[in-house]
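Undergrad: Dropping a prediction and its sequence here:
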Amino acid sequence: MSDNQNLLAGQRRALILDEVRRRGGARVSELTRLLQVSDMTVRRDLDVLAREGALQKVHGGAVPVSEGLTHEPGFEAKSGLETSAKNDIAAAAAALASPGSAVALSGGTTTFAVARRLLEVPGLTVVTNSVRVADVFHTAAAGPEPAAGGTTVVLTGGVRTPSDALVGPVADAAISSLHFDLLFLGAHGISVEAGLSTPNLAEAETNRHFIRSARRLVVVADHTKWGKTGLSSFASLEEADTLVTDGGLPASARQQLAELVPELIVAPASAG
C-alpha cells in the first residue's frame, strides 16, 4: 500500500493544494494518480478546499484562487502549507526566548509552530491574540507533560479573524497596556516596497500595537511570503530586529533583506 493512502485528510489536502499552486492547476485524474486514492476522495477534498477559499474548482479539476489584496485564507487552509519550513523556523526562533521573559505572539500558523517550541522554555509570560496559540499552552498545561516551569498565558479579547486572531479596539487596548521583552510576529506578505503586510485592516492596527509594546521584534515568515503584499502595511522591514525564515528563500531576497534587517536568520533544515 502506498504511503499516500495512509495520509490524514489534512495532509492529503495540503499535498493537493501544493500541487495546484506549484503547477498552476491540476486535474482530478492527475491527483488520484499522485495520491493513489479514489476519484471521489479527491473530489471531496477539492470541495473542502474550495469552501475554505484555498483554491477554485473548475470542470475536471482545480486552479489556484486569484488572490486580491484583501484575500485572507483561513487558519486550516494555511496550516498544512510549508509545514517543514515552519517547524524549522519555529526551532530557530524559539531559541531566542530567555527563561522567565515576557513574550508576545501574534496570530498565524508560523507563530503557532513557535508556540509549540516555547513549551520547552521555563517561566514565560505569554501574551497572544491568537486563539490557536493560547490553546497550545492551555492544552499542554492540562496534559500529562505540562509546559516547562509554569508558563502564564494571557489571551487578549477582540473580534476573531479567519486566521483565528483576535483584533480590534479591545485587543489593541489590552496590548497597549503591556510591555514585552520579545514579540514573535507573522506576516501575510513581505516585500521591500510594502514591508510587512496583511489583508486585514484591523489586524494591521493590532500588529502595530504589538510592535510598539515590544523591546525586540522577531518576524517569522517562510520563503513563500516573500514578494507578497496584503491590503495594509503595518511595519517597514527596518523596524524588525530579527527576521527568521527558511532555506527556500532565494539568494537575491536574502541579500536584500540583509541590507534592511539587522539580523537575518535562515533556519537550518531539520534532519529528515
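TA: Looks like it arrived, so ask away. Residues are numbered from 1 along each chain as shown.
Undergrad: CA atoms for contacts and neighbours, from now on please.
TA: Noted.
Undergrad: buried residues in stretch 157-172?
TA: 157-159, 161, 163-168, 171-172 (16 or more other Cα atoms under 10 Å).
Undergrad: so which of the residues you listed comes closest to N87?
TA: S163 (18.3 Å; Cα to Cα).
Undergrad: Surely the closest one touches G108?
TA: Yes. Between S163 and G108 there is a contact at 6.2 Å, judged by Cα atoms under 8 Å.
Undergrad: tell me, what's touching these two both at once?
TA: Listed contacts common to S163 and G108 are F75; contacts here mean Cα atoms under 8 Å, 6 or more residues apart in numbering.
Undergrad: and the buried residues of stretch 157-172, which of them are in helices?
TA: 171-172 (DSSP state H).
Undergrad: which of the buried residues of stretch 157-172 lies closest to A85?
TA: Once Cα to Cα is applied, the member of the buried residues of stretch 157-172 that ends up nearest A85 is S163, at 18.9 Å.
Undergrad: Quick check: that closest one vs G68, distance?
TA: 17 Å (Cα to Cα, to the nearest Å).
Undergrad: Show me the helices in this protein, by range?
TA: With DSSP H as the criterion, the chain has helices spanning 9-23, 28-35, 39-51, 75-79, 83-94, 109-118, 131-142, 169-176, 201-212, 251-260.
Undergrad: L182: which of the ones you listed is closest?
TA: helix 201-212 (9.6 Å).
Undergrad: name the helices or strands packed onto that closest one?
TA: For helix 201-212, the packing partners by 3 or more Cα pairs under 8 Å, 6 or more residues apart in numbering; DSSP states H and E come out as strand 166-167, helix 169-176, strand 182-185, strand 232-235.
Undergrad: here comes the other one, which I'd like you to weigh against the first:
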Amino acid sequence: MLATQRQELILGRVAGAGAVRVADLVAELDVSDMTIRRDIAELARRGLVRRVHGGAVDARQAAHEPGFRAKLSRSEAEKTAIARAALDLIHPGSAIGLSAGTTTHLLAQLIATSTIRPLTVVTNSLPAADTLHRADDPALTVVLTGGTPTPSDALVGPLSTQALRGLHLDMVFLGVHGMDVDAGLTTPNLLEAETDRAMVAAGDQLVVLADHTKWGETGLSRIAELTDVTVLVTDAVPDGVDLPDLDLLLAPTPGA
C-alpha cells in the first residue's frame, strides 16, 4: 500500500472515531510502528490530525468543548468509582479546591452527604457549588469564585483567576478534558486552563480525577504536566503508559 493510501485510511479512521492508535494501525495495515508514526507526522504537519501519545486525534477536536450535560452520562460508573476513592483523601479541617467537571461534581455530591466536617471547599464549578450549598450545613463552607461561565459550567476569566491567586488550599481536586504523558493535563478552553492553573498553584497537593477515556486526549491548552500531579485517581491505565513519580489510586468499577 502506498503512503498516500495509508494516510487516507488513517484520516478516515480519525474522522469516524475521533482518534486512532498506532498499535491498531500497525495490526490492520501490517506495517511497522515507524511507518505509521511517519504517516501520522506527515498528516500532523499538514494540519489534518493532531499527534498524541500512542496515536492521533482529529485536529478539530483540540478546541471543541462539550457541554456539562453532554459529558454527564459518559463513563458514569467509572467516574462514580473515582469520586468515591477521592473522597477518602479528604480530611476534616481541610480547605480544598474543586475544579469544574463531571467527576468533580460527583465528588461534590459525596462531600455534601458525608461527615467530613468542618470543611472549606473553593470551586469555580456552578453545579458543584449549588450541590454543596444545598447541603445547608454550617460546618461546610462553600466559596464560589466569580467569572464568566463556559459550556462546562465553569467560572473562568480574570475575576476567577484573581480570586484563586489570593488563596491557600491543602489539596486541589482537578478534572481534565485530556491526559497524555507528553501533552500533560489539557482542556479545550484557554480561559479555563488559566483558571485551573491558578487553582493548581494555590494548592499544596494536586489530585487529578480522570477516567480511562481521558488518556490520549489532548485539548488546546495545557493546565499542568503529569509530573505536577501528587495523586492520580483513575479506573485504569493503558498498557505502555510510563507514568512519572506520583501516587496512583486505582478505582476499578464493580465487576471490572
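TA: Nice, I can see it. Being a predicted model, the structure only gives us computed values, none of them experimental.
Undergrad: follow-up on the earlier one: how about a markdown table for the helices and strands packed on helix 201-212 of the first structure, with distance to A95 of the first structure added?
TA: Formatted as a markdown table, these follow (distance: least, Cα to Cα, whole Å):
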| stretch | distance to A95 of the first structure |
| --- | --- |
| strand 166-167 | 26 |
| helix 169-176 | 24 |
| strand 182-185 | 12 |
| strand 232-235 | 24 |
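Undergrad: Among the ones you listed, which comes closest to A104 of the first structure?
TA: strand 182-185 (4.7 Å).
Undergrad: Contacts for the closest one, please.
TA: By Cα under 8 Å, 6+ apart, strand 182-185 of the first structure touches 97, 101-107, 111, 207, 210-211, 214-220.
Undergrad: which bit of the second structure covers that strand?
TA: Strand 182-185 of the first structure lines up with residues 171-174 of the second structure when matched by TM-score structural alignment.
Undergrad: Quick check: D88 of the first structure touching A271?
TA: No. D88 of the first structure lies out of contact with A271 (Cα under 8 Å); the separation is 9.9 Å.
Undergrad: Can you pick out the residue with more neighbours from the two?
TA: Using other Cα atoms under 10 Å as the criterion, D88 of the first structure and A271 rank with D88 on top: 24 against 5.
Undergrad: Just tell me what that one corresponds to in the second structure.
TA: Under TM-score structural alignment, D88 of the first structure pairs with A81 in the second structure.
Undergrad: so who does that match touch?
TA: 235, 251-253.
Undergrad: deepest of the helices of the first structure, which one?
TA: Ranked by average neighbour count under the criterion mean count of other Cα atoms under 10 Å, those are headed by helix 109-118 at a mean of 25.
Undergrad: Check the mean deviation of that helix from the second structure.
TA: Following superposition, helix 109-118 of the first structure is found to deviate from the second structure by 1.0 Å on average (mean Cα distance after the TM-score superposition for the first structure).
Undergrad: against the second structure, where does that helix fall?
TA: Under TM-score structural alignment, the match for helix 109-118 of the first structure is residues 102-111.
Undergrad: Among the buried residues of stretch 157-172 of the first structure, which pair sits farthest apart?
TA: Longest span within those, Cα to Cα: S163 and D172, 17.0 Å.
Undergrad: hmm, back to that, got TSV for the helices of the first structure, with distance to A194 of the first structure too?
TA: Shown next, in TSV, are those (distance: least, Cα to Cα, whole Å):
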stretch	distance to A194 of the first structure
helix 9-23	23
helix 28-35	36
helix 39-51	29
helix 75-79	22
helix 83-94	22
helix 109-118	20
helix 131-142	27
helix 169-176	22
helix 201-212	13
helix 251-260	13
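Undergrad: what's the closest of the ones you listed to G227 of the first structure?
TA: Short answer: helix 251-260, nearest of the helices of the first structure by Cα to Cα, at 9.0 Å.
Undergrad: Thanks a lot, catch you later.
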